[in-house]
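Following is a predicted model, sequence given first.
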Amino acid sequence: MNLNLKQTNKLSSRIRTAREHAGFTQKELADRVGISQTAVHKLECGRSRSSRRTVAIAMTCGVDPVWLETGQGDMVTGGGASLAMSMSPYHNEPVGALAEQAETYRVEETESPSRVPLISWEEAVNWGKSLISPRVSNWVSAIHRINPLVFALKVSGDSMEIEFTEGDILLVDPTKKPLHKQYVVVGLAGEDKCTFKQLIIDGGQRYLKPLNPRYPIIAIDEKTMFCGVVVAKFKEF
């Protein structure tokens, strides 16, 4: 997609163009990214000339982070697909590319507690893959500084007891490449919602292991979709 250069030669214009492309109001974009509406307004008016949330804004609006930050390239690449379109570490490893993108454009962690979108396990299947992000009505606060792309899930069921119990809040980072024995959130073929298990890598084989021995181990195949690595858990009272 090629846009008029005069329209997009400033970060402020590109942010406005990206927001309008996604169909968001300033408040809706602010809520999704975890900043104030005033901050979005200042960015679009040119009163703020940079933002630590550039990559998060790009991913939320479904545009290319390189274009949003620099104005170079197309606003939407790959026939409309964003970097978050496919996050499976078993297919071309775009997770690493996403992490490198965030590092390249210096996505800084917030100094104060971050607002993290609390989504459903059904929403997690398609989180970040659509050009139009789902509306977020629930948020949790992360005590520590955190990657702006992180989302939260609430544990249900007992397949991961005793380490994880019903009602625990998980913080999930979609930019991290999963490693052996880490806890991962994945979408399984034929399922309309995500699950989370411990990743086991044994030679060339990968498995999803529930911590509760009453549940079976699941073999990972080419249709398994990686959604993120669990980086923290806490409980709300």
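Alright, I've got the coordinates.

For the rest of this, base every contact and every neighbour count on C-alpha atoms.
Will do.

distance between the ends of stretch 166-185?
End-to-end distance for stretch 166-185, by Cα to Cα, to the nearest Å: 16 Å.

Measure how far it is from the centre of its chain, please.
12 Å (Cα atoms, centre = their mean, to the nearest Å).

And stretch 129-141, by the same measure?
The chain centroid and the centroid of stretch 129-141 are separated by 10 Å under Cα atoms, centre = their mean.

One more: stretch 192-200?
On Cα atoms, centre = their mean, the centre of stretch 192-200 falls 16 Å from the chain's centre.

quick one: contacts of it?
121-125, 160, 178-188, 206-211 (Cα atoms under 8 Å, 6 or more residues apart in numbering).

what's the longest strand in this protein?
With secondary structure taken from DSSP state E, the chain has its longest strand at strand 225-235.

contact partners of it?
86-89, 124-125, 127, 167-178, 182-189.

repeat for stretch 149-163
In contact with stretch 149-163 (Cα under 8 Å, 6+ apart) are residues 56, 116-121, 140, 164-175, 197, 210-212, 214-215.

List only buried entries from those residues.
56, 116-121, 140, 164-165, 168-175, 197, 210-211 (16 or more other Cα atoms under 10 Å).

try this one next to it:
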Amino acid sequence: MKKINEIIGERLKSIRESRGLSQAQLAKLCGYSAASRIGNYELGERKISADDALVISEALGVSPAELMFGDRSDQVVSNYEYPLFSKVQAGAFTENSNAYTRSDAIAWIPTAKKASDNAFWLEVEGHSMTAPQGGRPSFPEGMLILVDPDQDVDFGDFCIARLHGDEFTFKRLIRESGQDYLEPLNPRFDLIPINGNCQIIGKVVKSQWPDDTF
């Protein structure tokens, strides 16, 4: 008879593979230094703690209950869809929300999050919003973020901003010593001071991994 750890490990492996992730990629998303940690979990050689279950399930886009017990009953039905745009498209469409049709979107992404009719998804590019190991929240490259241009952006919120008239960037809006900045989560990247060169496009209200269907 299989042990509990082995059953959970097999479930972890199945979910990971369904997301198209290697052990190394999942370890990186979780902030673990070695892929062998994921391997040990999958083999049932290491018990997944409650804290690790939260981290791993978040990285995989499932609930802790599904990861640990195979229980999908707490999954929320996705009732809303918003378009996924490239940054070039988003730059044009935020100037005129009537400029696009349904077919212009790269895809329409379902979510349980209700946002305004003008909301849209962007794919995270680069590593400036990947938090240090174990840090949360974190937005690794390839994650999708839902941007709502109709919501106010306050200090401490994550947002999309337009720099120098055309360049889009994803950062957190902060204020230090009376100066406003766009802050990356990755300390290897510099703060961007806001000196009249920045237009706040919208608030980031949701993040999730792409669905397997596209």
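Sure thing, it's come through. Since we're looking at a predicted model, the values are computed, not measured.

sorry, back to before: quick one: buried ones out of the contacts of stretch 192-200 of the first structure?
121, 123-125, 160, 178, 183-188, 206-211.

which residue lines up with Asp168 of the first structure in the second structure?
For Asp168 of the first structure, the aligned residue in the second structure is Met143 (criterion: TM-score structural alignment).

Not counting sequence-adjacent ones, nearest residue to that match?
Leaving out its chain neighbours, the residue that sits closest to Met143 of the second structure by Cα to Cα, 6 or more residues apart in numbering is Trp209, at 5.0 Å.

Identify the residue of the first structure aligned to that neighbour.
Looking across to the first structure (by TM-score structural alignment), Trp209 of the second structure lines up with Lys235.

so what's Leu191 of the second structure up against?
181-184.

Could you look up the SS state of the residue nearest the centre of the first structure?
Nearest to the geometric centre of the first structure sits Leu149, at 4.2 Å (Cα atoms, centre = their mean). Put simply, Leu149 of the first structure is coil when judged by DSSP: H, G, I helix; E, B strand; the rest coil.

What's the match for Leu118 of the first structure in the second structure?
Under TM-score structural alignment, Leu118 of the first structure pairs with Leu84 in the second structure.

er, Gly187 of the first structure actually
Under the alignment (TM-score structural alignment), Gly187 of the first structure maps onto Arg162.

Distance check, Arg37 of the second structure against Ala24 of the second structure.
In terms of Cα to Cα, Arg37 of the second structure sits 9 Å off from Ala24 of the second structure.

Aligned counterpart of Thr54 of the first structure in the second structure, please.
Checking TM-score structural alignment: Thr54 of the first structure goes with nothing.

Confirm for me that Thr54 of the first structure is in contact with Thr70.
No: contact criterion Cα atoms under 8 Å: Thr54 of the first structure and Thr70 do not qualify, at 10.5 Å.

Neighbour count: those two, which is higher?
Using other Cα atoms under 10 Å as the criterion, Thr54 of the first structure and Thr70 rank with Thr54 on top: 23 against 14.

give me the element the residue nearest to the more buried one when sequence neighbours are not counted is part of.
In space, and not counting its chain neighbours, Thr54 of the first structure is closest to Glu69: 6.7 Å by Cα to Cα, 6+ apart. According to DSSP states H and E, Glu69 of the first structure maps onto helix 65-70.

still on that earlier bit, look up how far Glu6 of the second structure lies from the match of Gly187 of the first structure.
Counting by Cα to Cα, the gap from Arg162 of the second structure to Glu6 of the second structure is 48 Å.

and what of Gln89 of the second structure?
46 Å.

that older thread, in the second structure, point out the residues matching the helix holding Glu69 of the first structure.
Going by TM-score structural alignment: helix 65-70 of the first structure matches no residues.
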